[in-house]
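J.: I'll drop the sequence and a predicted model, then ask my questions.
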Amino acid sequence: MAGRIPPEFIDDLLTRTDIVELIGSRLQLRKAGKDFQARCPFHDEKTPSFTVSPDKQFYHCFGCGAHGSAIGFLMEYDHLAFPEAVEELARQAGLELPSRGETPIKTPSHAPLYELMERAAALYRRQLREHPQANRAVEYLKQRGLSGEIAGDFGLGYAPPGRDFILGQLGRTAAEQGQLLACGLIAEQEGRRYDRFRDRIIFPIRERRGRVVAFGGRLLGDGKPKYLNSPETPIFHKGRELYGLFEALKRTRKIESLVIVEGYMDVIALAQYGMTSAVATLGTATTADHLQQLHKSAPEIVFCFDGDRAGRDAAWKALQTALPLAAGHQLIRFLFLPDGEDPDTLIRRLGRDGFAELVAKGRSLSDFLFDHLAEEGDMASSDGRKRIASLARELIDKMPAGIYRDLALGRMAKLEGLPSGAVARPQRRSRGRGPQKSLPVPLSLVAKAIALLLDNPQLAGLVSQQDDRWRRSTSPGADILVQLLDMLAERPDIGKAALLERWRDHPHFNYLQQISVHPFLADIAEEDLGAEFCGAISRLNEETRKIEWRNAFNQRSVTAWSDEERARLMQQAEAARARRDELP
């Protein structure tokens, strides 16, 4: 999407966005000179090293190396993809996203549907407090051990009995009823329209940004189904959403592990007892989209299933879905509950720490894979082991290169009777999900000029147009320097954040961001920045001049050398000899 949104829109969006206000709405910032500081949200620290610059509209952590624009902050802190971060900033700035593609096709805005869902959620919450028959819902929640606070955190509500509560409140016109149908709040049968959710405890389903996209309802009386979800709608796709993910991300900025459980009440009951990093799929098996969401949210996921046959079959399906994504960047484990237990009853009996200890002992992906195959085959015979190894190979072939594939290949080698050295030893990988600080490396002359320019775009105006030999430099990165200066000639007023965002789709975007906060920049006084940059360009000019002269000179015959060129060579040789003589 970055390449399809006009760069001018991103420029305007970042100009209208105050990064201090944005980050200050999520972190406690304090003034520190002309900048602001806070404890970094991306790594644990006691002394604030996270700095926000209002001048550059850029943030940087001197502890872990995290850095970026307002877009980058939303992507990392709110766990959003680039398009979602841009959309969120545009919404806050009151800007309409431009059409993407060369032949824009107008699609209806879903904003009215999101607004309608929020209004419905508010109505359901109010009924839980005020409706005469809501006491049955309240009693049920109390029996499950839920407090009023946790019910409020998850926005629980109550849908009264009857067929027209929502219809009467939000569907007075034909247009309004059309939107209610589109959202799945009402249904239609034989020309009659009626509320989908009736006499049910209501669980709002929020996407990762916090917008209500659907509802789940638990029936209080007799009848079926006991649990009912919204149907697929323009804003809700059950194969993508995870119940409780927004609440988990809101409570804990740095989630170490996410536990996938079966239903709403499991998620809420675990949160009630302090286990705030549980999510649930919505009446469907785990999908690749679910795993992509989980991959962006935590370095470890633990599938939690009942220990019966149905639970193990569901776990096996989840494993098969996970295999193509199991590169080892994220730990994947499987927890099977004791007979007769569910997450709710187990955490009541063991407490938070006891439940967390049980989660930590979950089986690894490779252990579960081979244990499951062993249950289906004959491990006692050589032929049986070879058959299991053959089945394992079919599954391992679906896995990308990485630690899980290496571990699985090692287990398979043992089954086949191969020596332990038949597969490469798996490498240890970091479990950290936050930005990792790397040691600063010395920068080349070109890289220094680029770093100075990225951090201080106004320096572009100091470049002389009379001597632009540096544009012909073949040094690595010279082409980027040329593009930067050409870009700044067209947009001399652009700031650091907007300038860097124009390079987001470039293969070296991460490197450009890193050198824009390189430690050498901090050693240059503000009044010396211009001289430092002009000096780099001047040295690059001289370096290019020498290389071009040498190349042209070496391409000619000795007999074609002029007297001036011969004299110059003699001078260079004498100077080199003098330098050697001065050496000890």
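T.: Nice, I can see it. Computed from a predicted model, the values in this text were never measured in an experiment. Residues are numbered from 1 along each chain as shown.

J.: switch to C-alpha atoms for all contacts and neighbour counts from now on
T.: Will do.

J.: now the strands: where do they sit in the stretch 151-300 of the chain?
T.: 157-159, 186-189, 192-195, 200-206, 212-219, 227-229, 258-261, 278-280, 300-306 (DSSP state E, counting those that start in this stretch).

J.: Just tell me which of the ones you listed ends up closest to residue 519.
T.: Set against residue 519 and scored by Cα to Cα, those come closest in strand 300-306, at 32.9 Å.

J.: Comparison target below:
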Amino acid sequence: MSISQRVKERVDIVDLISSYVKLTKSGRNYIGLCPFHDDRNPSFTVSPEKQLFYCFGCKEGGDAIKFLMKIEHLSYREALIQLGKRVGIEIDDSGDESNGGIRELYRTNDLVTRYFHYILMETQYGKTPREYLGKRGIKKDTIETFNLGYAVSSWNALQKFLEKKGVSLETQEMLGLIIRDAETGRIYDRFRDRIIFPIIDITGHTLGFGGRVLDDSLPKYINTPETSIFKKGHILYGLYQTREEIMKKDQAIIVEGYMDCISLYQAGIKNVVASMGTAFTREQGLILKRIAKDIVIAFDADTAGDIAVIRGASVLREVGCNVRIARWTVFKDPDEFVRNQGPIVFLEVINKAKPFLDYMLDLLIARYDISSVEGRIQFFQEFFPLLRSESHISVQRSYLDKIADLGKIPPELLYREFDLFYVSRKKEFEVTSVSALSWMQKGDRDALREGLERQLLAFALNDVKFLNIIKQTFQPDVFTNKEYRDIYESLLEWNFEEESFEIKDDKLASIVAQINMSEDIEFSENVLNDTIDRLNAIILQKRKDDLSEELRLAEREGDIERVKELVIEIQDLKKKIFSIGERRMLVDG
């Protein structure tokens, strides 16, 4: 048995994917929002029986290895090694050259994380930063959980350490650990005399770092610049530590800073992540949408925080998240709030968080005098686009009624204003399969053949005994669909006695997963023979049609001998088609 087969036999694909996507039981399978495209309705299916996943939206599919490759951007070998570790199978990666550069970057950052952490916890240099963290209420076990560290004030301490460990200056520069002065060429450490916050992905690798000064000097925070592995807008700080709690509660609290996230976590509020002080991005929104239904924004209580709330909520709503806003007035940020009032009071604020439209309505009503014409126009211009994004008309009407009541505006007038604001409202039409069904009813053999080829391939993929029956009947050229033909050829070359069947080509692997996941057929020899007969009948019918066209041409040209040959051949084909139809009562020759 091959290593990959051993790994896949031990891996539970539902357990694996549940680490990334919130899954719900649906019959024999599990469904969720696809992590590979902007999925608003669950189109992502996972089969525990077949140990496969497939998205009916973007057509991505495959096994556990393929999922990990796609979600973590790993090579086949790297995904196999990571899954091996998950199930206790040791796989030697010493000879693996694929993505070696990326792997070296991960290893270096992980080494730097341990280095900074050691300095903080085990050396005299860490005494002052430990005291600083203690004054901020951060306990030792929390420091360990988040792998906090300290960068000494030296200009080249990290650089020298990494050089001793064999890490080149080029790698250090690629990771943003050192800075090269453009004028003098001088090289120095980026992080100096700062508390270090490792930014860790959900696999446990460090992608980058945040650094905070111990005093009030500026800049207070600095971060790793964009690198090949660190894309700030694609990452949420703390997700590695908090993802399970977020999925368990089906709720994510978003804060701005590292310390906000850490303080809430330490206080027992563990369903929290930080946007790291930047504008919230679509990519971050998609990450949260896949693992939580309820998203609560708890940004700093200042003007900048108000602006960030609106931008962040808009992004989250665009990707289909249910967004609520938590606001308070006394404390500047969640860290200060929870340290002064405790987690219970903070959770009361979270539980009372307002839906986004309620929050915006209150904000804009306070900003504009809707009793005046000018104020009303300004209000409409800001609130109507938000209200229009609400798909339920009843919800739209309830907000319009509330506005009418607050502004003493006749409801009918407000309804008309809202409708006029979007007079060119677009209508969406669902594409149905009626036309495809009509082709089938008219005997469209191309469409029918495509379906039968697909069903034949489903049998070949389902069981070796079915594959052997098909091999005796059809060569690869029976498949008019090139991808199906390529998969069938791979099956013919497969040594099933020694290894499990797998295809490394992404496109073909997705098709295999799609066929395995979507075919709801009875896998029996009788149904297989029925499929073979149907396909043979269509092939014969196609041949008969081609010969009939050739016969008409021969008749026009007066080629009597060729006409006789064609008539005999066509009659023979008709008999074969009739025989199949009589036996199966499926095809009218």
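T.: It's in. The shown structure was predicted, so the numbers you read here are calculated from the model rather than taken from an experiment.

J.: Next, the TM-score between them, please.
T.: In this superposition the chains share a TM-score of 0.66, using TM-score structural alignment, normalised by the length of structure 1; 492 aligned residues with a Cα RMSD of 5.3 Å.

J.: follow-up on the earlier one: return the most buried member of the strands of the stretch 151-300 of structure 1.
T.: strand 157-159 (a mean of 29; mean count of other Cα atoms under 10 Å).

J.: mean deviation of it from structure 2?
T.: Once superposed with structure 2, the aligned residues differ from strand 157-159 of structure 1 by a mean of 1.9 Å; criterion: mean Cα distance after the TM-score superposition for structure 1.

J.: Pull the residues that contact that strand.
T.: 121, 123-128, 134, 137, 165, 197-203 (Cα atoms under 8 Å, 6 or more residues apart in numbering).

J.: ok, back up a step: adding distance to residue 573 of structure 1, write the strands of the stretch 151-300 of structure 1 out as CSV.
T.: Compiled in CSV, these are given as follows (distance: least, Cα to Cα, whole Å):
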stretch, distance to residue 573 of structure 1
strand 157-159, 88
strand 186-189, 91
strand 192-195, 94
strand 200-206, 75
strand 212-219, 77
strand 227-229, 85
strand 258-261, 69
strand 278-280, 74
strand 300-306, 64
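
J.: The ones you listed: which one's closest to residue 381 of structure 1?
T.: Comparing the strands of the stretch 151-300 of structure 1 against residue 381 of structure 1 with Cα to Cα, the closest turns out to be strand 300-306 (30.7 Å).

J.: now the angle from whichever helix or strand comes after that closest one to strand 300-306?
T.: Counting by DSSP states H and E, the next helix or strand C-terminal to strand 300-306 of structure 1 is helix 309-322. Relative orientation of helix 309-322 of structure 1 and strand 300-306, computed by axes from the mean of the first three to the mean of the last three Cα atoms, to 10 degrees: 150 degrees.

J.: tell me what helix 309-322 of structure 1 is packed against?
T.: Packed against helix 309-322 of structure 1 by the contact rule (3 or more Cα pairs under 8 Å, 6 or more residues apart in numbering; DSSP states H and E) you find helix 288-297, strand 300-306, strand 331-337, helix 365-376.

J.: could you redo those as a markdown table and give each row distance to residue 422 of structure 1?
T.: Formatted as a markdown table, those follow (distance: least, Cα to Cα, whole Å):
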| stretch | distance to residue 422 of structure 1 |
| --- | --- |
| helix 288-297 | 31 |
| strand 300-306 | 29 |
| strand 331-337 | 24 |
| helix 365-376 | 18 |
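
J.: Looking at the ones you listed, spot the one closest to residue 26 of structure 1.
T.: Closest of those to residue 26 of structure 1 is helix 288-297, at 17.5 Å (criterion: Cα to Cα).

J.: Quick one: map residue 309 of structure 1 onto structure 2.
T.: Correspondence of residue 309 of structure 1 to structure 2, assessed by TM-score structural alignment: residue 303.

J.: likewise residue 271 of structure 1?
T.: Alignment note (TM-score structural alignment): residue 271 of structure 1 maps to residue 265 of structure 2.

J.: Run a quick neighbour tally on its match.
T.: Residue 265 of structure 2 has 20 neighbours, counted by other Cα atoms under 10 Å.

J.: do the same with residue 119 of structure 2
T.: Residue 119 of structure 2 has 17 nearby residues by other Cα under 10 Å.

J.: what about it, helix or strand, and which?
T.: Using DSSP H and E, residue 119 of structure 2 sits in helix 100-122.

J.: in that helix, what counts as buried?
T.: Burial within helix 100-122 of structure 2, assessed by neighbour count using 16 or more other Cα atoms under 10 Å, is assigned to 105-106, 108-110, 112-121.

J.: Next, the buried residues of the helix ranked longest in structure 1.
T.: The longest helix of structure 1 (DSSP state H) is helix 529-554. Buried residues in helix 529-554 of structure 1, defined by neighbour count with 16+ other Cα under 10 Å: 529-530, 532-534, 536-538, 540-541, 543-545.

J.: immediately after it, which helix or strand?
T.: Counting by DSSP H and E, the next helix or strand C-terminal to helix 529-554 of structure 1 is helix 563-582.
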